[in-house]
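A.B. asks: Give me a 3D structure for the following:
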Amino acid sequence: MPLVDVTITQGRSPEQLRALIHRLHAAVVETVDAKPEFVRVIVREVPRTHWATGDVTVEEMLEKKESR
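C.D. replies: Okay, here's the model as predicted:
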């Protein structure tokens, strides 16, 4: 039973999340010959204030980029 676990920052539309799930599911079915009913996809959304790289949160990165 393949399991795809994706973690992304919050902010995508429901349509974008659904498209992501659909394409991941299709890729697993196609590439590893899994039965569609056995493929699991989990999308975890993390607030932008709770995800940091180099001690800078994604929110801070976006604010800095917008202020340019």
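
A.B. asks: rest of the way, CA atoms for contacts and neighbours
C.D. replies: Fine.

A.B. asks: Just the strands from this structure, written as ranges.
C.D. replies: 3-9, 40-46, 52-53, 56-57 (DSSP state E).

A.B. asks: To compare against the first, here's the next sequence to fold:
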Amino acid sequence: MPVVQMEILKGRTLEQKRAMVKEVTEAITRTLTCPPEAVTIIIREMEKDEYATAGVLNADK
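C.D. replies: Here you go, the predicted model:
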């Protein structure tokens, strides 16, 4: 049973998240030869001030 954990910045629409999990599920079922029902996807959303790259908060960019 594949379990995928995704961390994304807040601000994506419900439609975008629906499309993302659909395509990720399709890729996993195709490459691992498993049914869609076996795929679990966990989405964690972060605020921009909870994410930094190269020592700079994303909120400061």
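
A.B. asks: ok, back up a step: to residue 28 of structure 1, which of the strands of structure 1 lies closest?
C.D. replies: strand 3-9 (8.5 Å; Cα to Cα).

A.B. asks: Now do the closest one and strand 40-46, the angle between them.
C.D. replies: 20 degrees (axes from the mean of the first three to the mean of the last three Cα atoms, to 10 degrees).

A.B. asks: Name the residues of stretch 51-61 of structure 1 that are buried.
C.D. replies: Of all the residues in stretch 51-61 of structure 1, those buried under the rule 16 or more other Cα atoms under 10 Å are 57-59.

A.B. asks: contacting residues around that stretch?
C.D. replies: Counting by Cα atoms under 8 Å, 6 or more residues apart in numbering, the neighbours of stretch 51-61 of structure 1 from elsewhere in the structure are 9, 48-50.

A.B. asks: Please tell me which one of those residues counts the most neighbours.
C.D. replies: Among the contacts of stretch 51-61 of structure 1, the one with the most neighbours (other Cα atoms under 10 Å) is residue 48, at 17 neighbours.
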